[in-house]
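S.K.: sequence and predicted structure below; questions after.
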Amino acid sequence: MKSSFQSPGMPVTPPCHVGALVVSIVSHGHGAMVQKLIWTLARLNSGVIARVVLTLNLPEAEPARPAEGWPFALQVIINAQPAGFGTNHNRALAGAREPFVCVLNPDVELAGGDPFVALVRSASMPGTGCAYPGQLDAQGRFQDSERELPTPWVLLRRHVTGRRETKADWVNAACLVLPQPVWQTLGGFDEAYFMYCEDVDLCLRLRLVGLDLVRAPVQVVHAGQRASQRRWEHLRWHVQSLLHLWRSSVYRQACQLLRAQANGAGTIGRS
C-alpha cells in the first residue's frame, strides 16, 4: 500500500450531493444486520448514495431485494477466503469514481434518519480528511468513538482509572466519509493491519498531511461490543496491531505532530 507524507495538500472535492457516495459494507456473517442496514439505506432514498458494495467475508446468503428494487447500484463481493478489515474495504473501493467514499459497519443503525447528506457536506469542507457522525449506544448514550493517540500510558490510564479521552486524535471506522481523492491518495487502509488499529493509522496519516477529522452534526447508533473483550483470537489481533502501530513511522511522526498541536484542533466536539 502507498502512503506519502511529503505532499503539502490534497485534492479538493467540490460539494456534490446527488449520486455523490459509494458505501462499502463488510459482513462477517452478520446476515440479519446487513439485511436491515441495506434496506434502511434503500428507504432513505435521498439520492446521495450512488452505489453500495457489500463484501461477504464469510459464507452467507445475499440480502433479499425489496419489491421496488434498489435505488442505488448494489455490488456483492463473495470472498473465497476471509480477508482483513482494511483489505476488504480497499478492494471494495478500488477505482471508485464517486466524489466521496464511505466505510460503514454492518452493526450501525440509522434510526435517526439519513446522516449522509450532512456527512457529505462536512466531508466537502476545505481541509477535511474525513467526516464522521456522533455515535450512540443502544441506550442513547454517547460512545467514546473519538480517542486520543493510543500510547501505552493512555491505554493504561483508561484501563485503570476509566478516564475518558478529551482529544479526538482519531475516530473509529464504524462510519467514515472521505473525499474520494483523499482516499485514493492515501491508498486507503494499511493492509498490514489485519484487524484493529487500521482506523488509527488512517486518521493519523490524514493528520500528517494537514487534514482534519470533522464530526458532522448527525448521529448514528453503534451498538456493537468490542470482540477483543470477548474472544482470545480478537485480543491477539488487537495486541499485534498495537505493537505494529507503535513500531511504525506513522506513529512516531504523529506523536511529534500531536504534541506540537496539543492545544489545537484535536479537541473533541469540533463539528
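M.R.: Arrived safely, thanks for sending.
S.K.: from here on, just use CA atoms for contacts and neighbour counts.
M.R.: OK.
S.K.: now do the strands in the stretch 51-200 of the chain.
M.R.: Counting by DSSP state E, counting those that start in this stretch, the stretch 51-200 of the chain has strands at residues 73-78, 100-104, 108-109, 128-136, 146-147, 170-171, 175-179.
S.K.: any chance of those in JSON lines, with mean neighbour count and distance to Arg43 too?
M.R.: Listed next are those as JSON lines, based on neighbours: other CA atoms under 10 Å; distance: least, CA to CA, whole Å:
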{"stretch": "strand 73-78", "mean neighbour count": "14", "distance to Arg43": "14"}
{"stretch": "strand 100-104", "mean neighbour count": "25", "distance to Arg43": "17"}
{"stretch": "strand 108-109", "mean neighbour count": "22", "distance to Arg43": "13"}
{"stretch": "strand 128-136", "mean neighbour count": "25", "distance to Arg43": "19"}
{"stretch": "strand 146-147", "mean neighbour count": "22", "distance to Arg43": "29"}
{"stretch": "strand 170-171", "mean neighbour count": "24", "distance to Arg43": "27"}
{"stretch": "strand 175-179", "mean neighbour count": "26", "distance to Arg43": "18"}
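S.K.: tabulate the ones you listed (TSV), appending distance to Gly84.
M.R.: Shown next, in TSV, are the strands of the stretch 51-200 of the chain (distance: least, CA to CA, whole Å):
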stretch	distance to Gly84
strand 73-78	14
strand 100-104	14
strand 108-109	19
strand 128-136	21
strand 146-147	22
strand 170-171	19
strand 175-179	17
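S.K.: now do the contacts for Ala64.
M.R.: Residues near Ala64 by CA atoms under 8 Å, 6 or more residues apart in numbering: Gln35.
S.K.: Leu74 versus that one, what's the distance?
M.R.: 12 Å (CA to CA, to the nearest Å).
S.K.: with Arg205 instead?
M.R.: Counting by CA to CA - Arg205 and Leu74 are separated by 30 Å.
S.K.: and Phe85, by the same measure?
M.R.: 20 Å.
S.K.: equivalent analysis for Asp190, please.
M.R.: Applying CA to CA to Asp190 and Leu74 gives a distance of 25 Å.
S.K.: what do you get for Ser248?
M.R.: Remark: distance between Ser248 and Leu74 (CA to CA) = 36 Å.
S.K.: equivalent analysis for His30, please.
M.R.: 17 Å.
S.K.: Val239 now?
M.R.: For Val239, the distance to Leu74 - CA to CA - is 35 Å.
S.K.: Met195 touches Thr87, doesn't it?
M.R.: No. Between Met195 and Thr87 there is no contact under CA atoms under 8 Å: 9.6 Å.
S.K.: report the longest strand in the chain, please.
M.R.: If you go by DSSP state E, the chain has its longest strand at strand 212-222.
S.K.: give me the buried positions along that one.
M.R.: Residues of strand 212-222 classed as buried by neighbour count (16 or more other CA atoms under 10 Å): 212-216, 218-222.
S.K.: now, which of these sits nearest Gln253?
M.R.: Asp212 (16.2 Å; CA to CA).
S.K.: how about that closest one, what does it touch?
M.R.: 127-130, 206, 265.
S.K.: below is structure B, check it against A:
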Amino acid sequence: MSDELVVVTVTYSPGPHLNRFLASLSHATDRAVTVIMSDNGSTDGAPEEALERYPNVRLMRTGANLGYGTAVNRAVAESLKGDAAEAISDFFIVANPDVQWGPRSIDILLDAAARWPRAGALGPLIRDPDGTVYPSARHQPSLIRGGMHAVIGPLWRSNPWTAAYRQARLEPSEREVGWLSGSCLLLRRAAFEEIAGFDERYFMYMEDVDLGDRLGRAGWQNVYVPSAEILHDKGHTTGRDPARNLAAHHTSTYTFLADRYSHWSQAPLRWTIKAALAARAGLVVRNARRKQAKGRR
C-alpha cells in the first residue's frame, strides 16, 4: 500500500472549528491525506464550505444523526470502496473536527506505530484550550476503580480512585494503556476490522472505552504517544446541551458495564450499577441545568 492516509472526522454543525482542523492538518504530516467528513446532519454549511475550499476533502452524508461510532464505521467502509482502495495506508486517523493539529503529530504517531507492531490504536497528548494536559490515556474502568471514580468523583475531584483511573499522577511517557480518547486516534486497519469497528449501540460517549477494551481482548495494544500533541476544544459539542450529554454518558456507561458483567448470576450487580448511575445522573444533570439557568440570567 502507498503512504496515502485517510482522516475521518464526524461533523454535526462544526462551525469554524472545521476550518481550523483542516488548515492545521498540513502541519501534522507530509503524507498525502484524504479527509472524509462523515456528516450526521449539519445545518451550518461548514462541511459544504470545506468541500469547496479544500481539494483533498470528501463529504459523506449519513442521512441522519447516527451517532459518533456509526458515522465513523460508515466512513471507514466508504474509504475502502472503488479502485483507490488499494492505494490507501494500513492506518487511518479518526479525529473530532474541533481538533487542531500540532507539528508532525500524525507523523510521530505513525513512527510510534512502527515501534509497536501490535498497536491497534495510538493516541497523542491532548491539550485543552488553556494549555493543560487532558488525561486522555487511562486504565480500563474496573468495578472498584471506575465505580469510585463515578460515584465520588463529582464530590471529591482529587480522590485516589479517579487519579489512578485517569493515570493523572504519571509523567507523560510512551506506554501501553487501557484506552485512549476517541477525539484523536491513529488506528490500524487490520485491528479495527478484526473487532468490527466501533460498537454502534453507543450513540455518544464510552465508544472509545469499549473500543480500547475490545482491542485489548483481541490481543492488540492501546499505546499513548505524548510526543505527538494536539489541541482539543471539546466544549464545542458538550456546551450545546450539557444536561442531555451527561444523561447520555450515564446510559453509555451502563451499556459498557452491563456487557462486562452479563452472566445471569451477576444480575444483582447490574441492578446496583444501574441504580447508582441513575442517582449520579440525576445529581449531575440537575447541577448542569442550574448552571445553564444561571448563565441565561
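M.R.: That came in fine, so what should we check first? Just so it is clear, the structure is predicted and the values come from calculations on it, not from any experiment.
S.K.: can you pull the TM-score for these?
M.R.: After superposition, the two chains reach a TM-score of 0.76 (TM-score structural alignment, normalised by the length of structure 1), with 231 aligned residues with a CA RMSD of 2.6 Å.
S.K.: same check for the contacts of Asp212 of structure 1, but in structure 2.
M.R.: When you map these onto structure 2 and apply both residues aligned by TM-score structural alignment, their matches' CA atoms under 8 Å, the shared contacts are 127-130, 206.
S.K.: can I get the residues you listed in a markdown table with distance to Leu136 of structure 1?
M.R.: Output for the kept ones among the contacts of Asp212 of structure 1, formatted as a markdown table (distance: CA to CA, whole Å):
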| residue | distance to Leu136 of structure 1 |
| --- | --- |
| Gly127 | 26 |
| Thr128 | 23 |
| Gly129 | 22 |
| Cys130 | 19 |
| Leu206 | 24 |
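S.K.: number of residues surrounding the residue mapped onto Thr40 of structure 1 from structure 2?
M.R.: The alignment partner of Thr40 of structure 1 in structure 2, by TM-score structural alignment, is Ser24. Neighbour count for Ser24 of structure 2, taken as other CA atoms under 10 Å: 16.
S.K.: likewise Thr132 of structure 2?
M.R.: Count around Thr132 of structure 2 with other CA under 10 Å applied: 10.
S.K.: that one -> structure 1?
M.R.: By TM-score structural alignment, Thr132 of structure 2 lines up with Arg141.
S.K.: residue contacts, Leu187 of structure 2?
M.R.: 91-94, 120-122.
S.K.: tell me which of those persist in structure 1.
M.R.: Kept across both, from the contacts of Leu187 of structure 2, using both residues aligned by TM-score structural alignment, their matches' CA under 8 Å: 91-93, 120-122.
S.K.: what ranges does the stretch 1-150 of structure 2 have for its helices?
M.R.: Along the stretch 1-150 of structure 2, counting by DSSP state H, counting those that start in this stretch, helices occupy 17-28, 46-53, 68-79, 105-115, 143-152.
S.K.: just want the angle from the second one to strand 57-61.
M.R.: In other words, helix 46-53 of structure 2. 150 degrees (axes from the mean of the first three to the mean of the last three CA atoms, to 10 degrees).
S.K.: and what of the third one?
M.R.: Angle of helix 68-79 of structure 2 versus strand 57-61, following the same axes, to 10 degrees, is 120 degrees.
S.K.: against which helices or strands is helix 68-79 of structure 2 packed?
M.R.: Secondary-structure packing of helix 68-79 of structure 2 (3 or more CA pairs under 8 Å, 6 or more residues apart in numbering; DSSP states H and E): strand 4-11, strand 33-39.
S.K.: just to revisit the earlier point, need the buried residues of strand 212-222 of structure 1 in a markdown table (columns: distance to Glu146 of structure 1).
M.R.: Putting the buried residues of strand 212-222 of structure 1 into a markdown table (distance: CA to CA, whole Å) gives the following:
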| residue | distance to Glu146 of structure 1 |
| --- | --- |
| Asp212 | 13 |
| Leu213 | 10 |
| Val214 | 11 |
| Arg215 | 9 |
| Ala216 | 13 |
| Val218 | 15 |
| Gln219 | 13 |
| Val220 | 14 |
| Val221 | 15 |
| His222 | 13 |
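S.K.: ok, these vs Ala168 of structure 1, which is closest?
M.R.: Nearest to Ala168 of structure 1 among those, counting by CA to CA, is Leu213 at 8.0 Å.
S.K.: what about Leu136 of structure 1, distance to Ala174 of structure 1?
M.R.: With distances taken as CA to CA, Leu136 of structure 1 is found 12 Å from Ala174 of structure 1.
S.K.: residues shared between the contacts of those two?
M.R.: Common contacts of Leu136 of structure 1 and Ala174 (CA under 8 Å, 6+ apart): His222.
S.K.: in structure 1, which residue is closest to the centre?
M.R.: Centroid-nearest residue in structure 1: Ala173, 2.5 Å away (criterion: CA atoms, centre = their mean).
S.K.: what do we get in structure 2 for that one?
M.R.: So Ala173 of structure 1 corresponds to Gly182, using TM-score structural alignment.
S.K.: need the nearest residue in space to that match, chain neighbours excluded.
M.R.: Asp208 (5.1 Å; CA to CA, 6 or more residues apart in numbering).
S.K.: contacting residues for the one you found?
M.R.: 179-182, 198.
S.K.: can you redo the residues you listed as a markdown table with distance to Ser38 of structure 2?
M.R.: Converted to a markdown table, the contacts of Asp208 of structure 2 look like this (distance: CA to CA, whole Å):
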| residue | distance to Ser38 of structure 2 |
| --- | --- |
| Trp179 | 23 |
| Leu180 | 21 |
| Ser181 | 19 |
| Gly182 | 15 |
| Phe198 | 14 |
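S.K.: so for stretch 231-244 of structure 2, what gets flagged as buried?
M.R.: Those would be 231-233, 242-243, for stretch 231-244 of structure 2 by 16+ other CA under 10 Å.
S.K.: what separates that stretch from the chain centre, distance-wise?
M.R.: 13 Å (CA atoms, centre = their mean, to the nearest Å).
S.K.: who's in contact with that stretch?
M.R.: By CA under 8 Å, 6+ apart, stretch 231-244 of structure 2 touches 14, 98-102, 126-129, 183, 245, 284-286, 288-289.
S.K.: mind giving me the PyMOL select for the residues you listed, buried ones only?
M.R.: Per 16+ other CA under 10 Å, the buried members of the contacts of stretch 231-244 of structure 2 correspond to this PyMOL selection:
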select buried, resi 14+98+99+100+101+102+126+127+128+183+245+284+285+288
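S.K.: what is the neighbour count of the aligned partner of Gly113 of structure 1 in structure 2?
M.R.: For Gly113 of structure 1, the aligned position in structure 2 is Pro103, judged by TM-score structural alignment. Using other CA under 10 Å, Pro103 of structure 2 is surrounded by 17 other residues.
S.K.: pretty sure Pro103 of structure 2 contacts Asp30?
M.R.: No. Using CA under 8 Å as the test, Pro103 of structure 2 is too far from Asp30 to be in contact (10.5 Å).
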